[in-house]
Structures are given as structure tokens and as C-alpha cells.
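Q: structure here, sequence nowhere to be found:
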């Protein structure tokens, strides 16, 4: 990180004394570490958050996962009251306003402001309320539009994000700066993780917020049911993504919350680059849609390429993704077919 962000001074008086958590916990199993700890998981009822909550509870943690209607993190006083009431040792901040390319294009200001403010308040409330460690979820959308593949953490500052992703990506990048300066000035402890494109059971399939995999699954399932012989797909199919199964991501986040004590970013990915064309063809095969995929180049591709270097997570956490892409797609399609009303529910924002 830039030299000016190197730590200065002692821990803030409200903050727990800075400890070498890695040294302390590497000899402990996860159940031993988490037993009887209180953890606040913002966004804990969502797609990723629900998996993180289930893992923590399985390890014996007391997990508080407030719904946004009950804890509006765009209000600083609400965040402070939440942390003062429950006195968590850890806060895992997963709450976010998100959407696919279409939503990014129609609501950029809302995406920027809400994510920026929620992150600001969560980090500051955690600092002043003495939270031992704060885990922040970044986004691969923060990387520059033309980042050398594979994306390495140090490249995040090398340019402007892809235009449709920029408002969300820059809000998340601001959280990284906030974590780094608080670490430097106050000794506040963080883990900052950057997952690549998530997918899996529990994803959002409503057309206003769905990402590429749920959007394509829904299109192919509906086309198959109607007997259509074509499905229209945005873009050229040439762009690529690095897909991470949601359970693999949840595993990494819980490990980072236990082991990681640095505001330097850490990538989480599958180390496999898949084109959108291959994605669509695989989904069509899994769903059983045998018609034609028709590409619409008038629609944006988004970022041209994505694959992250997740070697830092493997080296420091002993973690790597283990779910094969097609295996994860089959689980996602099965969940969607069994839970269509829930999957297609409109967003609450």
C-alpha cells in the first residue's frame, strides 16, 4: 500500500489492543476459535451472507444477522447502536446494494451512495465500539477496466474501473482506503477480501438485479418451457469471467475472519477464466435447452476479461476453491427449479 498509509501511533483508546491473531489462532480449530464469540454479519440474510452465517453458527458462534429493515446502515447511529447492543468481537460487512449491468446503468448514483455510506458507517462504528476485527467484502469490479490477467491485488490502483461497474467498484475501493488509513492511524484490525463473480443456490434471479449466470439460467429455462428455438444473449460472448461458487466464498470469508489481520486486499477466485459464450453454452446444456444462442452486440459486454490471482489466499489461509464450474451450475439450476418464487422475487430496494 502507499507509504503514507503505513501504521502510525498506537491503537485508538476505544479499540481492543492490537494482537497477532494469526499467531494466536493457527493452532486452534475453527470450532474452538468461534465458540461463544458474537459476530455481527451485515447482509447475513442474503445470498452470500446466509452461507457465512450458517458456517459460523455451525462452529458455535453467536451470530447476529439483522435485516436491512431493522438496521439501516446508511444511518451512523443505527450502526453504533447495533454494535453497542451486541458487543461483537467481529463484524463481517456483506450488506450491499448490487445488480447486473442493466441495474448498474439505470441506478449508478444509488449504487455509489448507498454502498459508500454503509461502508463508512460500518467501519467507523466498529472502530468506536471496540470491535476486535472488521471483515470487509470488496468487489472485483474495483479493478481497472484493462487489468493484466490474472488480476493481482497490487493492480487495483492502476486505472479506472469498467464504466458500468465504476460507481459500485469505486465505493468499494473507498472502503479499502478507509480500512487502510484506520489501520495506520488507530491500529484497527481488518480483513479485506475481493471475491470474483459469485454464483450458486440462493442467487437473485429477478431480471432487474440478476448477474450473468442467474439471468442466463432463467432465460434458458423459460425458453425450454415455451418451446422457443432461440435465446438472446447480451454482448458478443467474448468477455470472460472467473466464477466462484458461493459456498467456497463463504468458507474463505470465515477463514479470513479468523486468520487475516491486514487491510491489504486479498483476492478470492477459482483460477479459471470462462468466456460468456462458454458460460451460456454450458448453462444451455445443463438446463437442456437445445435452441440457438443469439448474441446481441448492441448490448455491453462489461469488463473484457476477469480472472484473479488467488495465491495470497491459498498461501495465507490455506484456502482454494474446490467446486467445479459445471457441478456448481447444476446445483444452482436444481435450486432455481425447486425455488422459483423465492428466486424470482423482486428486490426490496
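A: That came through, no problem. Only a predicted model underlies this, so the values are computations on that prediction, with no experimental measurement involved. Residues are numbered from 1 along each chain as shown.

Q: alpha carbons only for contacts and neighbour counts from here, please
A: OK.

Q: how about residue 43: what's its closest non-neighbour residue?
A: Sequence neighbours aside, residue 95 is the residue nearest to residue 43 in space, at 3.8 Å (criterion: CA to CA, 6 or more residues apart in numbering).

Q: which residue is most remote from the mean position of the protein?
A: Here the chain reaches farthest from its C-alpha mean at residue 227, the gap being 35.6 Å by CA atoms, centre = their mean.

Q: separation between that one and residue 296?
A: 21 Å (CA to CA, to the nearest Å).

Q: same question, residue 282
A: 18 Å.

Q: higher neighbour count, the two?
A: Between residue 282 and residue 296, residue 282 has the larger neighbour count (other CA atoms under 10 Å), namely 17 against 14.

Q: what's near enough to touch that one?
A: residue 326 (CA atoms under 8 Å, 6 or more residues apart in numbering).

Q: now with 7 Å, please.
A: With CA atoms under 7 Å, 6 or more residues apart in numbering as the criterion, no residue contacts residue 282.

Q: quick check: which element contains it?
A: helix 276-287 (DSSP states H and E).

Q: so which bits of that helix are buried?
A: Neighbour counts over helix 276-287 (16 or more other CA atoms under 10 Å) mark 276-277, 279-284, 286-287 as buried.

Q: got these as JSON lines, with distance to residue 137 columns?
A: Output for the buried residues of helix 276-287, formatted as JSON lines (distance: CA to CA, whole Å):
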{"residue": "276", "distance to residue 137": "24"}
{"residue": "277", "distance to residue 137": "28"}
{"residue": "279", "distance to residue 137": "25"}
{"residue": "280", "distance to residue 137": "27"}
{"residue": "281", "distance to residue 137": "30"}
{"residue": "282", "distance to residue 137": "29"}
{"residue": "283", "distance to residue 137": "27"}
{"residue": "284", "distance to residue 137": "31"}
{"residue": "286", "distance to residue 137": "30"}
{"residue": "287", "distance to residue 137": "31"}
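
Q: presented hereafter is structure B, for comparison with structure A:
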């Protein structure tokens, strides 16, 4: 991939896609193409194929997806499986059909088995039952990973898959009904501070542990792999350490400056007990994360209050 290569970033308005474009521009890439959902419905095969035939991208970052936290996954499972299956199927097949040189598909660490041994190695995929609260999304994403693997095997394509851990950063989703835990907590603590509330209520027990990666680190890893890795084996992308939801809440509370109490609603689901990725494969390839969690949360909170996302 060189400066003049024609690069398509699917999902350019999302947190990951916008971060990839931001980084590509910083690095001097000047032939980036993207389309809004109003211009191109990625769930429609005919539209996607017409787009690829006309634009003929050389490299593709497949960051487009329907994503959300426990609430959204519980309420909209049909949308999560349908939208994600259609998006990835149409793009991956069109990338093959119109001879894209290389494609990077973004999976998600939440598609590993619920009771996977920790830290989670790439080969643990499909080694046990999925977490019920996001099963529809997980099945769709697993299909995308396998599609890349099988197209490489049958057609000789160069489609790689990465498995990011929980992400956060600029342009995140802060809607309390559809967001993930970290941006939801930023909003909750900000609003509690602003409204002078005495406490913040959090779903579950606070005991589950999660790993968090700043989206700028993810982008750096994706560009590194696009230039330095080929193969059908998925590559985990993470920081190599995790934190409990309770510890995360205390950290965000401190960064925001909220001085009230934290209350846990134990009638609500916790989700997967722990989810820490084994990142030794990526580290051995020559890449490590560089943004520590406190620094990343400070950066993200600054972005949040600058834009006041809802």
C-alpha cells in the first residue's frame, strides 16, 4: 500500500472508520474513497457491486458494522445478525470479484466463547458456547472471519482479519441505550456531575473484567498489519491487560471529577465474566499498544465535552 493507492474505508463515519481515515490522511495517503449510507446501502448486493466495479479500490478496510452494547444486542438481535451478515458478505465478495489487492476485516473480541480460557488466544474461536447477550452479532462476525479465510483458500485472495478488544476514543457512541460500557460511563458521570447527583447507577455487579484499547492504537495496528501481515489466521489486537468494571468506573469518576457514590443494579446482566486477549502474536510481529488507559480516557473525555455527543 503506497501513498497513491486507492483505499476504500467502509464505515468511515463510525469511530473506527473515521480514525482510520484520520490516520491515513496524517500519513499522506491521498486517494481515499468512502460513501455515506444514504449514497450506498452496504446491505444491498447490487449497490455494493456497482460501487466496486466503478471505483475499483485497491485496498479495503472493512470497518462497517452494526454495533452496540448489552442493551442494544438484547433488543435488536435480528438487526444485528442481518445487517452485519449482509454488509460483510457484500463487501468481501465484491473485493474478490473486482480484484482488490488486500482487505482487512475487523472482527470483535466479544465473539470468542463465553468461558474461554484467559488470556484468549486466536485459536480459541469456536471452542465453546457464545455469550447469549450478543450471540446474534457474534455469529455474524464469525461468518465474516471465516469468509475471509475460505476466500483466501479457494481464490488465493489476500484478506486478513483482526480481532480488536473493547474500543473507545473520539467519535464514540454515547447513547445510553446502544453504547458500550466505557462511553456510557463517561456520559453518566459527566451528567451526574453536571446535575449534582448523589450517585451513578451502573448495570451488573461491577466484577466483570474488560480490556480497553484506544481507537488510535487500533488504527496504528491495522495499518501495521496491512503493510506487514498476510495470512488466514486472525490476529488479536489489544493491550494485554484488563480492569474490572468497578475499577473502570472509579477511574472515569476520577477523570470526570464526580464526587458522589457508585451504585450497582445487580438485577441487570453482567455479560461475559472476563475478556482479555492474548496479544503475543501481534507483539511478536513487532507491534504494541502505546496509549495507557488513564491517558486515553482523558483524551476521550476531552473529546466528549468538546462535542457533547448524545
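A: Okay, I see it. Bear in mind that the values here come from a model prediction, so they are computed numbers and not experimental data.

Q: report the TM-score for the pair.
A: Aligned and superposed, the two chains score 0.97 in TM-score terms (TM-score structural alignment, normalised by the length of structure 2); 309 aligned residues with a CA RMSD of 1.0 Å.

Q: so what does residue 166 of structure 2 match up with in structure 1?
A: Counting by TM-score structural alignment, residue 166 of structure 2 corresponds to residue 197 in structure 1.

Q: what about that match, how many residues close to it?
A: Neighbours of residue 197 of structure 1 under the rule other CA under 10 Å: 22.

Q: ok, the nearest residue in space to it that is not next to it in sequence - contacts?
A: Residue nearest to residue 197 of structure 1 in three dimensions, not counting chain neighbours: residue 243, with 4.9 Å by CA to CA, 6+ apart. Shown in contact with residue 243 of structure 1 (CA under 7 Å, 6+ apart): 196-199, 269-270.

Q: how far apart are the helix holding residue 282 of structure 1 and its match in structure 2?
A: For helix 276-287 of structure 1, the mean deviation from structure 2 after alignment is 0.5 Å (mean CA distance after the TM-score superposition for structure 1).

Q: quick one: which helix or strand includes residue 163 of structure 2?
A: With DSSP H and E as the test, residue 163 of structure 2 turns up in strand 159-164.

Q: still on that earlier bit, return the subset of the contacts of residue 243 of structure 1 lying in strands.
A: 197-199 (DSSP state E).

Q: returning to that earlier point: looking at structure 2, name the residue matched to the residue nearest to residue 197 of structure 1.
A: Aligned partner of residue 243 of structure 1 by TM-score structural alignment: residue 212.

Q: what does residue 283 of structure 1 give?
A: Per TM-score structural alignment, residue 283 of structure 1 is aligned with residue 252.

Q: and for residue 81 of structure 1?
A: By TM-score structural alignment, residue 81 of structure 1 lines up with residue 50.

Q: can you classify that match as helix, strand or coil?
A: helix (DSSP: H, G, I helix; E, B strand; the rest coil).

Q: so how far is residue 254 of structure 2 from it?
A: 50 Å.

Q: so what's residue 55 of structure 1 up against?
A: So residue 55 of structure 1 contacts nothing (CA under 7 Å, 6+ apart).

Q: counterpart of it in structure 2?
A: Per TM-score structural alignment, residue 55 of structure 1 is aligned with residue 23.

Q: what does residue 152 of structure 1 give?
A: Aligned counterpart of residue 152 of structure 1 in structure 2: residue 121 (TM-score structural alignment).

Q: now that match, nearest residue through space, not along the chain?
A: In space, residue 121 of structure 2 is closest to residue 278, 5.1 Å off (CA to CA, 6+ apart).

Q: which residue in structure 1 lines up with the one you found?
A: Matched across to structure 1, residue 278 of structure 2 falls on residue 309, judged by TM-score structural alignment.

Q: next up, the contacts around that match.
A: So residue 309 of structure 1 contacts 150-152, 267, 271 (CA under 7 Å, 6+ apart).

Q: please apply the same query to residue 252 of structure 2.
A: Residues near residue 252 of structure 2 by CA under 7 Å, 6+ apart: residue 186.

Q: for residue 172 of structure 2, see how far away it is.
A: Taking CA to CA, one finds residue 252 of structure 2 at 15 Å from residue 172 of structure 2.

Q: cool, residue 139 of structure 2 as well?
A: Here the distance between residue 139 of structure 2 and residue 172 of structure 2 works out to 23 Å (CA to CA).

Q: show me which of those two is the more surrounded one.
A: residue 172 (21 against 17).

Q: distance of the counterpart of residue 296 of structure 1 in structure 2 from residue 217 of structure 2?
A: In structure 2, the residue paired with residue 296 of structure 1 is residue 265, using TM-score structural alignment. The gap separating residue 265 of structure 2 from residue 217 of structure 2 is 32 Å, by CA to CA.

Q: and residue 66 of structure 2, by the same measure?
A: From residue 66 of structure 2 to residue 217 of structure 2 the distance is 21 Å (CA to CA).

Q: what's the answer for residue 122 of structure 2, then?
A: 19 Å.

Q: residue 105 of structure 2 belongs to a strand?
A: Yes - per three-state DSSP, residue 105 of structure 2 lies within a strand segment.

Q: ok, now which ones touch it?
A: Going by CA under 7 Å, 6+ apart, residue 105 of structure 2 touches 61-63, 160-162.
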